[in-house]
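Undergrad: with the input below, show me the fold.
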Amino acid sequence: MGSIRKMKHSFKIKYILVTPLLGALLISIIALFLLHSVSEAQKKYLLESFSIRVQQINDRIDKHTDFITEYSEQFINELKNDPQIVYAAIYSNDKVTIFPSNFISIHQIRHQQEGRITEYNQKQILPVKLPLVDKRFNQVLELYAGLKADELLKDYSAQRNFVIIVISVFLLLAVLLVFWLDRFLQLPLKRAINKMGLLAGGQTNISGEQTIVAELQTMNTYLEKIDYYILLLKKRSHKLEESRNKKTKEIQRVKENLNNELELMYSLAQLPVELNEENDTDSLFHRLNKILTRQFKFDFSFVFLHKGEVYQYHSSEVKGLQMVNEKLAASFAEYRFDPDTIRQNGQIIPFVSEKPPFAELLQKMNINGVFAHLPIPQIGLLVVGYLDQKKRIKQDDLRRLLMISHIIAYRVENLEAIDILRRSLRIRTNELESSHQFLMESLQERDAMIKLVSHDLKAPLRNVSGLVDSIRRKYDDQLSKDIQERLNRIKSNMDKEMKMVEDILDSFKALEQKEQSDKVDLNIVVQRIRDELQFEIDQQNISFTVDSQLPVFYSNEHIIEHVLLNIIDNACKSFDDPRGNNRIKITAAETNHEVIIRISDNGRGIPKDKQETIFKPFTQLSTGQSARKLGVGLGLALIRNFMEKINGRIQLESAPGKGSTFILHLKK
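TA: Purely as a prediction, here's the structure:
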């Protein structure tokens, strides 16, 4: 039992001896951790200080901008005077502004690790990246900067060396303490324990031992110093933690302000788009009140319009209080006030006040607050604010509200211009409709007259032509050559006049039937035309060939037959020699959208410079022996007109001596 007890006492003593070493190791770990925390806190402090300076520069540029120099250039010029800046670059929409231009490239800047000290061109740099807001053009830019980290690295090295020295000293002291405890405490303790054992065993003659109180007191002194340094490190750590928390709150506040600013900028950018949805001024101002109270977070909004020499109430909105809105509308229905009450030096300028011109009406409804007054150019007055008098309307808020008032004025001006344009358009439309009706009636009267005259001319012309034929049959042998030639000219002129009258009547008939759509079988139509012109075909000894199977489609059959008849008749008249190899060929093809008909002949042909002229009214070619066979020049002009009426078109391919090909394009 005695040996077991001695072993336990020996184990406890060894445990006491090892404790200083463990304490020294623990203190070393704590010191290294604190060193790292201090270094990180210094870096964060440097970054946060730079962030605050950036915000101050941004506010200064925003307030004193000249609107000429670009925002990025102004910002870089401000940063050039900062002694902590090694380089700075602003990146936006693939455009880079960098200072200094020959130190580092944007590619190298964007690939540096943010927040980690790196060495570049023998300089210690702390890279940082921050967002910037260009309020003039509602742009979000990126700022890349390199901060000087030489002093920071030197401080870190000095602190690290100091901690290493302190740890080394603590370890040395711990080793010495262990040695001292083992050399001067363990043996006396063992002796004391042995003496206690002897006393417990009944021995009373114990002498020759010296006290160890002095050694214990010295050891306690060292322990108190160690405890003091530990407490000192804890206090410093606590201060660093408080500083870090303070900076974190400041950063959070800056972020919240930036988010609010971005949200307001987005709402301001969307305002013209939302207001463009309104088509009259009343709905425009009602929409404006809702936008100001909901998106721009004001508690209330009033609109007063300029009526003569006063401002008259138009509309209002109080956020979230429908009953108050109704009472305000009823109380302010007839309210108006003199603009002189808010003029300053003869002008109405933006200002903030706790007592608006209509304060008495608001006090009756127990409404108080702070009010911003903004003139709407040429329109009236905009009043917005907060119900809480402790809130303040900042200068930035007034600037935004002034921009909103100008947007409203521009939109109202556009609405008035649109309204004037609509009235003018309505008046002009009515005038055009009246003119169109008058012209249509005049055209109908003209067409009726021409149709009547043309119809009445046919009978006299036919009678004259019949009398000429009768004279030639009865007295042909008795007539002189001169009289026969004169009769022939009379007959020819009568035929021309008859042809012209028939063309005019056919034109009116086709126009009356232009909306008609029938099933057109080209095989039947071409056969009818061939039968009608068989005498001319035989007389000119023409080889008339047609495709074996022509298409069938839907269109105006009367117009198509009239067009083909005129073209084929002209082709029969294009041959000068009846004994020649005269040919007329008709082919047709169809696509998904149209039918294409080609009428070809190998007759006289038409010169290039005359191919467009023949489609004009009262124009004809007078060359060749068959000139006397032509009419008055209405045929092809009417054909082109007919083709346009049924959404078709006509083409001509011809050359003198090689014949002509007329190509008809007919819509299905």
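
Undergrad: from now on I want contacts and neighbour counts done on CA atoms only, so please keep to that.
TA: Fine.

Undergrad: for the stretch 301-450 of the chain, which segments count as helices?
TA: Shown for the stretch 301-450 of the chain, the helices assigned by DSSP state H, counting those that start in this stretch span residues 322-331, 359-364, 395-475.

Undergrad: here's the other one to compare against:
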Amino acid sequence: MRRVLQFELILYALILVGGFSLLSSMDGFERFHDFSRTHEDLELDEAALILPIALICLAIYSYRRKREVFQKNKAIEDARNELQEAYDRIHDLTKSKEEFMAIACHELKGPLGGAMSALKLVSKDACDSHAYEMVDLARESMNNLQLLINDVLLFSSLSQQQEIVRSAPFSLRKVVTSIERITRVTAESRGLELSVSVDDDVPERLVGHEGWLRLICLNILGNAIKFTEAGRVTFTCSYQNSPDSRLVISIGDTGPGIPLENQEMIFEPYEQVETSRWKRSKGVGLGLAVVKKIVELLNGTIYLHSSPGKGSIFTITLPVESID
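TA: Model (predicted):
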């Protein structure tokens, strides 16, 4: 930009010198003087004085405008560079955090597996039913922790833009049971009724992405429990085989609801709805933006039906195959 300003100044000077030389070589000044003397009523002398002054003023104005534009562009460029540096720092920190999460989870799986094995051996030697029940409860808690660690590893792989793992056979009812065990304690501690059901027409064995399915349900169900002050939370699964096989998951709550104008915004990254529902709680799990991304990667859909004071219902459909 500075070179452009210098070029314009040189161009103005060349035009001035060139014009003066051209007029001199053609006796333009003498002819203009003779013409002005014979037409004094036109006041050409004043016009001859005003014209170069006007040109000089125009040149000065143009230069000042160019300089202002240059300064503004430089400020914008500096701000852009600062934003890029900040983005790079955030990206590096996020990458380091995700790598730490992956390493920590892998390291946790070792001692967790050892503890599970030890509890299994202890359960065989339990002397009475109460001791056996306590050991079984501990095993169940450890198993839930192992599932959560696996889900964190899945999320880490998504953040690192790894490919979605291939689908595999799984039991939906077992997945739903594990989700219920993880979330029921929290729901009951908040005084909420948690209703979980799987329709009878859902096949016993499905082919799909078990880990991603559990991650999606845990996040939305966890949010429903977290943001509902009183009432109930429902978690239902149904099966639809026409025109293609799909699993339909519905998670509803009796919370404060989300205004229509904010319903699209909650699926955007780094966005939160400015209501007391969201302000009272720190964090929203993985975030609905991540959930939506996972659902779309699985060729599924996610819809929200909500209105203030009437709660919310999230409906997720995911393609699956039945092997019954």
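
Undergrad: tabulate the helices of the stretch 301-450 of the first structure (a markdown table), appending distance to residue 34 of the first structure and mean neighbour count.
TA: What follows is these, written out as a markdown table (distance: least, Cα to Cα, whole Å; neighbours: other Cα atoms under 10 Å):
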| stretch | distance to residue 34 of the first structure | mean neighbour count |
| --- | --- | --- |
| helix 322-331 | 59 | 14 |
| helix 359-364 | 61 | 13 |
| helix 395-475 | 43 | 14 |
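
Undergrad: of all these, which lies closest to residue 197 of the first structure?
TA: Of all the helices of the stretch 301-450 of the first structure, helix 395-475 sits nearest to residue 197 of the first structure, with 88.0 Å by Cα to Cα.

Undergrad: and that closest one, what does it pack against?
TA: When contacts are defined as 3 or more Cα pairs under 8 Å, 6 or more residues apart in numbering; DSSP states H and E, helix 395-475 of the first structure packs onto helix 213-275, strand 370-376, helix 481-512.

Undergrad: of these, give the one that comes closest to residue 178 of the first structure.
TA: For residue 178 of the first structure, the closest of those is helix 213-275, at 10.8 Å, according to Cα to Cα.

Undergrad: how far out from the middle of the chain is the helix or strand just after the closest one?
TA: Once the chain leaves helix 213-275 of the first structure, the next helix or strand it forms, by DSSP states H and E, is helix 281-294. Per Cα atoms, centre = their mean, to the nearest Å, the displacement of helix 281-294 of the first structure from the mean C-alpha position of its chain is 24 Å.

Undergrad: let me know the outermost residue of the second structure.
TA: Distance to the chain centre peaks in the second structure at residue 38, reaching 79.3 Å (criterion: Cα atoms, centre = their mean).

Undergrad: how about that residue, what does it touch?
TA: Applying Cα atoms under 8 Å, 6 or more residues apart in numbering to residue 38 of the second structure gives no contacts.

Undergrad: that one and residue 44 of the second structure, how far apart?
TA: Using Cα to Cα, to the nearest Å, residue 38 of the second structure is found at 10 Å from residue 44 of the second structure.

Undergrad: if I look at residue 376 of the first structure, how far off is residue 410 of the first structure?
TA: Following Cα to Cα, the distance that separates residue 376 of the first structure from residue 410 of the first structure is 10 Å.

Undergrad: and for residue 425 of the first structure?
TA: If you go by Cα to Cα, the gap between residue 425 of the first structure and residue 410 of the first structure works out to 22 Å.

Undergrad: run through who's touching stretch 115-131 of the second structure.
TA: With Cα under 8 Å, 6+ apart as the test, stretch 115-131 of the second structure has contacts from 132, 135-136, 138-139, 142-143.

Undergrad: go again using 7 Å as the cut-off
TA: Residues outside stretch 115-131 of the second structure that contact it (Cα atoms under 7 Å, 6 or more residues apart in numbering) are 132, 135, 139, 142.

Undergrad: report the contact partners of the second one.
TA: Listed by Cα under 7 Å, 6+ apart, the contact set of residue 135 of the second structure reads 119, 123.

Undergrad: switch the cut-off to 6 Å
TA: By Cα atoms under 6 Å, 6 or more residues apart in numbering, residue 135 of the second structure lies in contact with residue 123.

Undergrad: ok, now how distant is it from residue 316 of the second structure?
TA: Distance from residue 135 of the second structure to residue 316 of the second structure, by Cα to Cα: 36 Å.
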